[in-house]
Each structure stands twice: as C-alpha cells, then as structure tokens.
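Undergrad: Here is a sequence together with a model predicted from it:
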Amino acid sequence: MYGKLAKKDIDSTIQIYQWTNDMYELRRSLLRVEECLSRGICKSKCQNEEFRPKDCSRLDKKIHKSGVFKIFPDSGSGFKVYCDMDTDSGHWTVFQHRTNSTTIFNHGWTGYKNGFCDINAEFWLGDSLAYHNDTRFSTKDNDNDKNGSQNCASVYTGSWWFGACHYSNLNGVFKGSGAKGINWYYWRKTFDTIQTSTMMIRNRKL
C-alpha cells in the first residue's frame, strides 16, 4: 500500500513538473512573439525568431533571474549585459560594477566606448548627479571637462562626467587617496574612497 501511494505521489510530482515546463515554454513563446511584433515582424515569421530583448526591461521576472543576457538595442548583432532582476523591482541594466582592485578603470576613450573586462565581475558597459549635469564624459585621452587649465580625468586618474573637476567619480582608483579614489562626496560630505559601486539604468515606464 505504501509503495502504491509513493508511486502515485511521484507520478503527480512529475505531472506538475511537466505542466510547469509547458507554462515556461508558453511564456517564452509569448515573449518572443511580443518582441517580434514590436519590431514590425508579422506573427507568421515570429515562430523561428530568436528572442531579442531591447534591454533588461523586456525580460520576464517569472522566467529570467539576475544574470548575463544578450540584448539588442537596435537592429545590430547585440551584446551581453548583466541584468539585475532583484534590486527595487528589477529590470536594471548594469553598466558599471566595482568590488575590488583587479580592474583598472583609467581607460581611454575607446575602452569606455567599447566596454571592458569581465561581465560577471568588475566591468564598464560602453557609453548623474546635480553638479555633473550637462557635463560631457572625459577620459585621459579625450578632455571634455569644464576645467580650462587641466584634464580632470588625468589628474584624478579616472574617466567621468567632469565639471571643474568633481564631487563624484565612481571610476577613480580603488582605495585611492582622497579625491583620486572612488568618490561620492555628498554621501558623507567627504572624499574618502568607497569600497564598492554599481551603476544601473532602466526604462522609466516600468
């Protein structure tokens, strides 16, 4: 009797598992069709289309957990990003993350344009802040700051949206000294370097 009951329970569990998988595949299919239609592709052609989310906001939290996904902001071949699906309701595209000193962030313009390092660790994902509003991004080899006498990116060893020069610089030197470190002045009214930073963006319509 016990053996029969156990078998019945196992059969029920397997059936529930199969239903769960079916619902998962159905949701994936619906997401794929929705994405195709948003790009003007007729429904009949959507069946064989790859799921091409424009950004992390297109992911479904019931299916997609925080991790690396390929997004397609335009009609190009796409690129991989880290999507944070947990913080503050999720759907964040992470474009900067720092936790230690393994990655040097004092790159030139091309490095910041193309992105660099390990998407699963520390990185900058390609291309803010009252004082820094209306400022342009500067690197050590492309000076766009508002300081007429020096290149702030060179002086403070980190690329950023510099004015003349900064009250924040999350791309500064890890554990650097004073204003040459990873700074966010108005957090504690000090230029003491902070240990970790993450920068994320998401669609305002969420």
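TA: Yep, it's here.
Undergrad: from here on, contacts and neighbour counts on C-alpha atoms
TA: Noted.
Undergrad: What's the local residue count around residue 137?
TA: When neighbours are counted by other C-alpha atoms under 10 Å, residue 137 registers 19.
Undergrad: Also residue 63?
TA: Using other C-alpha under 10 Å, residue 63 has 10 other residues around it.
Undergrad: elements contacting the longest helix seen in the chain?
TA: Criterion DSSP state H: the longest helix present in the chain is helix 2-38. Judged by 3 or more C-alpha pairs under 8 Å, 6 or more residues apart in numbering; DSSP states H and E, the packing partners of helix 2-38 are helix 43-46.
Undergrad: and the comparison structure, right after this:
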Amino acid sequence: MKTLLCLITFAALSAWHVGAEQENVPSGNPGNACPIKMKNGGKCDEDGNCPYQITLPPMTLQLPKQWQLLEKTLKEVQSLKEIVNNLKKSCQDCKLQADENTEKENTEVTDGGQANQMQDLQSKMKKMSISLKNARTQINNLQDQMEKMSMNNVDDYIDRKIANLSSTLDNVNKCSDNCQAKEGITDIQIFFKDCSDYYKMGKRLSGIYQVMPDPRNKTFEVFCDMESMGGGWTVVQSRKDGRISFNRTWDEYKNGFGNLSGEFWLGNDRLHLLSKSSNMILRIELEDFKGIKEYATYDQFYVANEYLKYKLSVNGYSGTAGDALHFSKQYNHDQKFFTTPDKDNDRYPSGNCGAYYSSGWWFDACMSANLNGKYYEKEYKGVRNGIFWGTWQGVSDENLNSFRQAFKAVRMMIRPKDFSS
C-alpha cells in the first residue's frame, strides 16, 4: 500500500517536473516520506534525449526517454505561446500605426489645401507689395517736384488764381456786354513795389509813400526809411511809446492797424505781397531804457499768404542782438504759422500762446522772441508778456520773481536783397 502511494506521488511529481536531474523530496512530514530517487538511467542519443531511473524502495523503474520529449514539448508550447502573444501585439501595433498613417494622410490632404491657400495669399501679397512700391515711387517723385518748387511759386500760383477771379468779377461789374474801350487815350503809370524803388528814383526823405508790390492788387501806404543803413527800407512794424495795443484779432493783424507815423503793424496781407515781390532781407532794431541799441539782420524773409496761415520763412542771421528767432529746437520761429489770441496756430499743445502773451506772432511752443508783446515803460515782474528778445544780454538770467527786460523802441524793416544805394 505504501509503495502504491509513492507511485501516485511520483506520477504527480512527474507531471509537474519532468526531467529533474536531482533528488526530489515531496513536501510533508520527512519521517513519513518515501525515499524517491530520480536520475539518468543510460546513454543519451544524438539528439540529447536521455532515459531516467526512478528508485522507489524497494524497487527501481526504468522510464523510456520519451519522458524527456514531453518536457521539451511543453517548453516548445510555451515558446510558441510567447510567439503568438508577440504576433498579437505586433498586429495591434500595426493597426495603431495604420490608423495613425490614415489620419496623417488626411491631415496632409488638409495641409495641402491650406498650403495652396497660403500660396495664393503670398501671391496676392506680392502683387500688393509691388503696387505699394510703385505708389511710393510716384509719391517720392511728386515730393521731389514739390521740393524743387519754392514757396514763392506756390503762393504766386494761388495769388494768380485769386487775382484772375477778382479781375473777372471787376470786368463784369464795370462793363456791360457792349462795353468798349475808349480809343486814343493811353494812361502811363509807374508802379513802385516798395520803398527801394522810390529811393532809386531819387527820393531821400523818410515818410509815407504809396506802393504796389503786385499790379493785380491795389496800392497801399507804407512808411519808408530813406536814411538808415543806406535807405530804401519799408517799415513793417514800429513800437515807440505804447499808445497802440498789439493785443489784436486775426483780422486786425491781417489788414494792419495803428498809425504809420507812430506805432503800427503794416498787416500780414501786405507783408505777403511785399516779401513775394522781391527776395527780401529783414532788419530788426531794438533799444532798451538804458540806451543800449542792438540789431539783427536776416538775409531771407518771406511771409506766406493767409491760406498758408502767414507762415514765416526767415534765415541768414547776422548782427549784434543775437539770433532769437532760431533760439533752440523747441523755440524756433522759422517755418511757424501766425497765431493771434483768437486763432491758435502754434505748436503749444496745452493752450494758445497768442492769448497767453496777449499778442499776434509766429509762435512756436511758445517763444524765444515776441516783438508784438505788451509795451512796458520800465522793467516788470510776472508773466513775460512784454516785448521780448531771448538773446538780449541778461534776459537768460531772469526768473519768475525777477524783473523782466523792457524795451523802449523796436522796428522791423525789409528791403530787396539786391538793393544797392
């Protein structure tokens, strides 16, 4: 009975561990276990298959070598199972890769459409760029042409158009359809453009004269200085006693105000006509209450018409008073528009320089010179709203609490640059 039990135990062990090459002792009580021995029982064949011997006291059994084949078969089955599992995994990877490729192909198709759209857009952008480049070239050419034209030519063109319209209206008003010129009557008139023409004709006395800078406009009166600095000067501004207020409107500065024998502003329209008729130089004369006299001369002086806001062009300084009209980048009166208390054309963003300083002038933001400021008979404090020339000696040291420089007399005069006495 004991032997039968050992055989059963051996059969069970053989199913789980076929081909063992050492002794196997079943689990359980060592005292009751049967001493089973299992070992190689003979020569192995060329394929490495060996017979086994199992010793079951008191017997020994010789097992055929096919028992080892069972073990090898089990191992091969296990190996095949692993191969099958690997193939399944590979197939899954293949499917995932295929899905990914399909999605990629769809994406490539979509991207291809977008690429075509991008090419179209790039083509359109290129055409637009060429068009803009051509337009820019045309604009640059126009700018070059405009730069070659002087401001005088532009103003002259505008003035000619205005004069032609005025002349047409005058003819309509004066003549009927059957109006005919009188025959046999010839009027010879000599026009004097400015005071220098009177000087050339032998006039040497300073005083009031009639001038006509443009034959298409009416004559007007000016004060001529025929004695100072070679004579022939047309005075366009004069300050000497403070009897005339220079806190005036745009229209008053346009048409002029004051007394030609005393204090006056000749008028911006007349300044334009005079400076357009010839290349003018400007001479400014100043005198303070200490009797100090200085002057500033500019080789170029031009005032544009009202359409261009009486823009000032002034350059070529020489003299003793200093170049206050080109004081700094912030305070530069050249190429500035005319501003009055009721018409703000200055560069000051927070207010009207004309209203603040109570005068009309070619303000910047706001000023380094203002010859139309309030007339003070002595030094004053507070806002610098008096006659001002920023390069006058001692002016730069002034502050809000100190006394301001006052001027006794100021004159602005113009004369053709080619004048010779």
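TA: Nice, I can see it. Values in this document were obtained by computation on a predicted structure and should not be read as measured data.
Undergrad: Show me what counts as buried in the longest helix of the first structure.
TA: Across helix 2-38 of the first structure, burial judged by 16 or more other C-alpha atoms under 10 Å covers 28, 29, 31, 32, 33, 34, 35, 36.
Undergrad: corresponding residue for the first one in the second structure?
TA: Correspondence of residue 28 of the first structure to the second structure, assessed by TM-score structural alignment: none assigned.
Undergrad: Kindly report the same for residue 114 of the first structure.
TA: The alignment partner of residue 114 of the first structure in the second structure, by TM-score structural alignment, is residue 255.
Undergrad: Looks like that match contacts residue 268 (just checking).
TA: Yes. Taking contacts as C-alpha atoms under 8 Å, residue 255 of the second structure lies within contact range of residue 268: 6.6 Å.
Undergrad: ok, those two, which is more surrounded?
TA: Neighbour count, other C-alpha under 10 Å: between residue 255 of the second structure and residue 268, residue 268 has more, with 25 against 14.
Undergrad: Could you find the closest non-adjacent residue to residue 63 of the second structure?
TA: Excluding the flanking residues, the one nearest residue 63 of the second structure by C-alpha to C-alpha, 6 or more residues apart in numbering is residue 52, at 5.4 Å.
Undergrad: Does the one you found touch residue 14 like I think?
TA: No. With contact defined as C-alpha under 8 Å, residue 52 of the second structure does not reach residue 14; the gap is 11.4 Å.
Undergrad: So between those two, which is more surrounded?
TA: Between residue 52 of the second structure and residue 14, residue 52 has the larger neighbour count (other C-alpha under 10 Å), namely 24 against 14.
Undergrad: That one maps to what in the first structure?
TA: In the first structure, no residue is paired with residue 52 of the second structure, using TM-score structural alignment.
Undergrad: how close does residue 52 of the second structure sit to residue 37 of the second structure?
TA: Distance of residue 52 of the second structure to residue 37 of the second structure, computed by C-alpha to C-alpha, to the nearest Å: 10 Å.
Undergrad: do the same with residue 351 of the second structure
TA: Relative to residue 37 of the second structure, residue 351 of the second structure is positioned 120 Å away (C-alpha to C-alpha).
Undergrad: which residues of the first structure fall in strands?
TA: Secondary structure of the first structure (DSSP state E): strands at 67-71, 79-84, 92-98, 116-117, 123-124, 137-138, 160-161, 168-169, 183-184, 197-201.
Undergrad: Would you reformat those as a markdown table and include distance to residue 18 of the first structure?
TA: Compiled in a markdown table, those are given as follows (distance: least, C-alpha to C-alpha, whole Å):
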| stretch | distance to residue 18 of the first structure |
| --- | --- |
| strand 67-71 | 25 |
| strand 79-84 | 28 |
| strand 92-98 | 31 |
| strand 116-117 | 40 |
| strand 123-124 | 39 |
| strand 137-138 | 51 |
| strand 160-161 | 50 |
| strand 168-169 | 50 |
| strand 183-184 | 50 |
| strand 197-201 | 36 |
